[in-house]
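Peer 1: Any chance you could fold what I've pasted below:
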Amino acid sequence: MEAFEYGLDYIPSWSSAWPSCLLCGIMIRSAQHSGPLKSYQKAIGRQLKRASEQDQILVPAKNVEEHYLVNYPWLGGCTFRATLCVIRLGTNYSFMIVTSDRNGCFHLRGICIADWSCSELVDFAVVPKDSSKARIGPRSVGIPVLPGPPRHDPAFSRFRLRGIRDARPEQQPSPGTGYLIHAHCWILLGREACEPMQTKLEWLDLNKLVQTARLMRAADKDSWTFRAERSPANPLVIPVFGLLLHSQNERRAKSSAVQSIQETNPKHPMNGVPMDIALLIAEDICRPDCNSWEATNLRNLLSVFEWALPESFWRRRVNENVFFELKELRKSNTPVNWQLLRLELMQLHGYPLNYRSGLRVRIQVLETLKELMPAYSKDKVEESSPSSNP
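Peer 2: Predicted structure coming up:
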């Protein structure tokens, strides 16, 4: 008997039931308007040459994970996944659901778009059983709103939502319960966890990950519980980063003779200033944790004096773990004015509350994962160490 066969006899209170991501703590909001949902479904349908947007369709989860709608960048966070042991997620605002089987283990289920209201939290139960599938569009007539798909339907699973606000980490999760994780949180987790551990996302121990996250959430409830976010932007796809590169290419195309901020002019009167003095001036103007105004002042200074500051100065101010696009850009060997690009990123970073950039959500998720992964990695190392051998 699988977890979804236990039924939906658990309806938590509103305060704990409104879903929050297990990793970042941000509440997962619903795509409550039919227009964006239909547009999203129609775009996927056209891409896959599928039928009418009036019917629900099952498509490969990868197509949903990689699809990005410019007009609705927030809609991906309204898709979710259910799991019963190994995790994988969609992108943008998509999220997955972690569910446990009768033995308390966690396993993967497919992706759905959330279209519920506060009074319809059991709608979370409708998830494709196949982890490689995604349900796009409204449910068909054959699938009732409550309490979910028929039990005999082989394509879907259902589960009981477990609110992490009232979760007790010392207790084993009951069979058939589930936790939610944003899809973008899972992808960022893959960057944070898989690179240093030299592993794959599918190989992460989901049971250990859930337990570690529950312990961390229980120890720091005041800082994350019931954190309402109104449609923040996609933390994985930041369009403004592409605009910065595009503006650089346009400037380069207009006039190759125009001197860039990174180049030095041997005839400039300030070119004779020793680099250590220039660094003292630049560091006084722009601290490592600078705001947008300080970054703008530094940009004006370098534009006038035409200094090219060393790499060590920029590493302290532009975190490439946050701006991971820089690593990919460096591998592509694309001609870039690195000093100017970093200045513009520092100005962008100075507005962490900017919803449109998606950067605020990325920083918040990475900070959470920075706290989560050391404990997870430590437990994994202790479990795999040959301490029991003579």
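
Peer 1: Every contact and neighbour count from this point should use C-alpha atoms.
Peer 2: Noted.

Peer 1: you'd agree Trp314 is in a helix?
Peer 2: Yes. According to DSSP: H, G, I helix; E, B strand; the rest coil, Trp314 belongs to a helix.

Peer 1: Spatially nearest residue to it, not counting backbone neighbours?
Peer 2: Distance criterion CA to CA, 6 or more residues apart in numbering; nearest residue to Trp314, sequence neighbours excluded, is Arg342 at 7.3 Å.

Peer 1: quick one: secondary structure of that neighbour?
Peer 2: Classification of Arg342 by three-state DSSP places it in helix.

Peer 1: Quickly note the distance from it to Leu302.
Peer 2: Between Arg342 and Leu302 the computed distance is 12 Å (CA to CA, to the nearest Å).

Peer 1: Please apply the same query to Ser39.
Peer 2: Per CA to CA, Ser39 is found 46 Å from Leu302.

Peer 1: So between these two, which is more surrounded?
Peer 2: Comparing Ser39 with Leu302 by neighbour count (other CA atoms under 10 Å), the higher total belongs to Leu302, at 21 against 16.

Peer 1: so that one is in which element?
Peer 2: Taking DSSP states H and E as the definition, one finds Leu302 inside helix 292-305.

Peer 1: what residues does that helix touch?
Peer 2: Residues from elsewhere that reach helix 292-305 (CA atoms under 8 Å, 6 or more residues apart in numbering): 261, 268, 270-271, 282, 285-287, 308, 340, 343, 346-351.

Peer 1: For ChimeraX, write a command that selects the buried ones of those residues.
Peer 2: Applied in ChimeraX, the following selects the buried portion of the contacts of helix 292-305 according to 16 or more other CA atoms under 10 Å:
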select :261,271,282,285,286,340,343,346,347,348,349,350
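
Peer 1: Give me the neighbour count for the residue nearest to Ser16 when sequence neighbours are not counted.
Peer 2: Excluding its sequence neighbours, the residue lying closest to Ser16 (CA to CA, 6+ apart) is Gly163, at 4.9 Å. Using other CA under 10 Å, Gly163 has 23 neighbouring residues.

Peer 1: separation between Gly163 and Pro19?
Peer 2: Separation of Gly163 from Pro19 (CA to CA): 7 Å.

Peer 1: Where do the helices of the stretch 101-250 of the chain begin and end?
Peer 2: 183-197, 206-219, 239-254 (DSSP state H, counting those that start in this stretch).

Peer 1: got the buried residues for the first one?
Peer 2: Using 16+ other CA under 10 Å as the test for burial, helix 183-197 gives 183-194.

Peer 1: Second chain to compare with the first, below:
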Amino acid sequence: MATSLDDTEIDDYKEEIEDNNCLLCGVLCEIFYSKLVRPTRPTVLFGEEKWKHRRKAKAEHVIVPSKEVEEGYFAKYPFSWSAMCRASECPKSLLGLQYILTDTVIKQPGTTKYFLSGITTIESAQLFSYVIPKDPNVARIGRKTGNLQYDDTFIRFHAANIERQPSEFQGKNIGFIVHAHCWALFDYIIPTALVEKKLEKFIRAGRKYWRNNRLWGIQDWEQKLWKAGHGRTHNQGFEFGCDIYKNPLIVPEVQKVVDNARKTKKEYKPPRCSHVPLEVATMIAEWTCPVDYTADVKNTRNMLLAWQWTFPDWFWKVRLKEELFVELNSLRESNYSIDWQALRLDLMALVSDQERYLSSGLPNRERVIGFMTAIKSNFLKTA
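Peer 2: Reported below is the predicted structural model:
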């Protein structure tokens, strides 16, 4: 049962949180849990539908393909995404005795300065190092175990800061953390295959952006305490205009719209009013659905259904921020017969319904994509 915290306990709770922020979204890599729900307990993640069959093995942890994490939505514990992380690491053999991570590329025969790790589940407020798979194609699900093969399969590292590194990190492995889902979302902004080849540039680009951005390391404490069940009986609103703890990659509301579009094949129906010029039909539609629409698009939908009008892409693109809906990329590349007009109307209906829009997680995706776009710009400019 959740218990309430007094002001002193809340201050202590804040001070315990480490600065393990994602290099792409700026938010702490952690999960909100009660004493009964901890992300590193196998009984928690093995409770998800996709991993239920793993419970029979009664293992403390299992290794799964990284795609299972990056492409997965955790329906039972949706906030588990924030504890699933990768790291861009710098082995101690390359750091030598340096404890300040500089922007200088250190070269040694047969080695590179950074490498992208696999995925692991971490908890916040961990004062020691983390253990993570070396292979970027795998993810480790479950808790700590004393028999990890650090030399071959896993590596131990300390979470790096965008500023100077603590002196106790001298001679140790350090890594810049990114949420697994943020890394997958970043692939829509710039191919991560390119970024992996130039991780030094990526880290410099990210650090440069966040050093000048006050949103690095932000925390919405009322949201955090409410989600964790610490005496908050209702949601008191968002400090930063949206729920910064929503998964920016997996948005179930959008996925429902896309899945419905896949199932509903486009059918040709001859226009009932073919003698009306497109320019006139467009003027009528612009009256019912202006560019800066705020009302429900139901009237526009009914009008188009009644007259069987089909408008060109430009009409919809000025009304819908399609770059926000990364799910559309796979539809464009597929062979599905999609009714794009109906799909766009469904997405516009989601955006126009403020209550539904705010709870969907789309505002946080828009926030994070803004950060990623700026980091991409720095990356392309960095020598």
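
Peer 1: Quick check: which element contains Ile63 of structure 2?
Peer 2: strand 61-65.

Peer 1: what distance separates the following helix or strand past that strand from the centre of its chain?
Peer 2: On the C-terminal side of strand 61-65 of structure 2, the closest following helix or strand by DSSP H and E is helix 66-70. Per CA atoms, centre = their mean, to the nearest Å, the displacement of helix 66-70 of structure 2 from the mean C-alpha position of its chain is 13 Å.

Peer 1: by contact count, what packs against helix 66-70 of structure 2?
Peer 2: Packing contacts for helix 66-70 of structure 2, counted by 3 or more CA pairs under 8 Å, 6 or more residues apart in numbering; DSSP states H and E, involve strand 138-142, helix 180-189.

Peer 1: Show me the one of the ones you listed that comes nearest Met372 of structure 2.
Peer 2: Closest approach to Met372 of structure 2 among those is made by helix 180-189 (6.6 Å; CA to CA).

Peer 1: okay, and that closest one goes to which residues in structure 1?
Peer 2: On structure 1, the counterpart of helix 180-189 of structure 2 by TM-score structural alignment is residues 183-192.

Peer 1: That stretch vs structure 2, average distance?
Peer 2: Taking mean CA distance after the TM-score superposition for structure 1, the mean distance separating stretch 183-192 of structure 1 from the aligned residues in structure 2 is 1.6 Å.

Peer 1: Regarding stretch 133-143 of structure 1, how distant is the last residue from the first?
Peer 2: Start to finish, the residues bounding stretch 133-143 of structure 1 are 17 Å apart (CA to CA).

Peer 1: So for stretch 51-58 of structure 2, what gets flagged as buried?
Peer 2: Judged by neighbour count using 16+ other CA under 10 Å, the buried positions of stretch 51-58 of structure 2 are Arg54.

Peer 1: First-to-last residue distance for it?
Peer 2: Using CA to CA, the end-to-end distance of stretch 51-58 of structure 2 comes to 12 Å.

Peer 1: Give me every residue in contact with that stretch, excluding its own residues.
Peer 2: Contacts for stretch 51-58 of structure 2 (CA under 8 Å, 6+ apart): 42-43, 45-47, 62.

Peer 1: Which two of these have the greatest separation?
Peer 2: The most widely separated members of the contacts of stretch 51-58 of structure 2, counting by CA to CA, are Gly47 and Val62 (13.6 Å).

Peer 1: re earlier: do you know which of the helices of the stretch 101-250 of structure 1 lies nearest Pro73 of structure 1?
Peer 2: Using CA to CA, the helices of the stretch 101-250 of structure 1 put helix 239-254 closest to Pro73 of structure 1, at 9.9 Å.

Peer 1: Report the buried residues of that closest one.
Peer 2: For helix 239-254 of structure 1, burial by neighbour count (16+ other CA under 10 Å) applies to 241, 245, 248, 252.

Peer 1: Can you give me every residue that contacts the second one?
Peer 2: By that I understand Leu245 of structure 1. Under the criterion of CA under 8 Å, 6+ apart, the neighbours of Leu245 of structure 1 are 336, 341.

Peer 1: Tell me how many other residues crowd Asp19 of structure 2.
Peer 2: Close neighbours of Asp19 of structure 2, defined as other CA under 10 Å, add up to 17.

Peer 1: equivalent range in structure 1 for the lengthiest helix in structure 2?
Peer 2: Criterion DSSP state H: the longest helix present in structure 2 is helix 362-381. The alignment of helix 362-381 of structure 2 onto structure 1 (TM-score structural alignment) covers residues 359-378.

Peer 1: I figured the residue nearest to Trp314 of structure 1 hits Asn319, correct?
Peer 2: No. Applying CA atoms under 8 Å as the test, Arg342 of structure 1 and Asn319 come out as separate, 9.9 Å apart.

Peer 1: Have a look at those two and say which one is more surrounded.
Peer 2: Between Arg342 of structure 1 and Asn319, counted using other CA under 10 Å, Arg342 has the larger neighbour count: 20 against 15.

Peer 1: Aligned to that one, what sits in structure 2?
Peer 2: Superposed on structure 2 with TM-score structural alignment, Arg342 of structure 1 falls opposite Arg344.

Peer 1: Quick check: Ser260 of structure 1 is in a helix.
Peer 2: No. Per three-state DSSP, Ser260 of structure 1 lies outside any helix segment and is coil.

Peer 1: ok, the residue lying closest to it once chain neighbours are set aside - how many residues close by?
Peer 2: Among residues not flanking Ser260 of structure 1 along the chain, Asn337 sits closest, at 7.4 Å (CA to CA, 6+ apart). Residues lying near Asn337 of structure 1 (other CA under 10 Å) number 16.

Peer 1: which SS class is Met96 of structure 1?
Peer 2: strand.

Peer 1: Okay, it and Leu108 of structure 1: tell me how far apart.
Peer 2: The gap separating Met96 of structure 1 from Leu108 of structure 1 is 9 Å, by CA to CA.

Peer 1: before we move on, the earlier item: now tabulate the helices of the stretch 101-250 of structure 1 in CSV and tack on distance to Pro175 of structure 1.
Peer 2: Putting the helices of the stretch 101-250 of structure 1 into CSV (distance: least, CA to CA, whole Å) gives the following:
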stretch, distance to Pro175 of structure 1
helix 183-197, 23
helix 206-219, 13
helix 239-254, 41
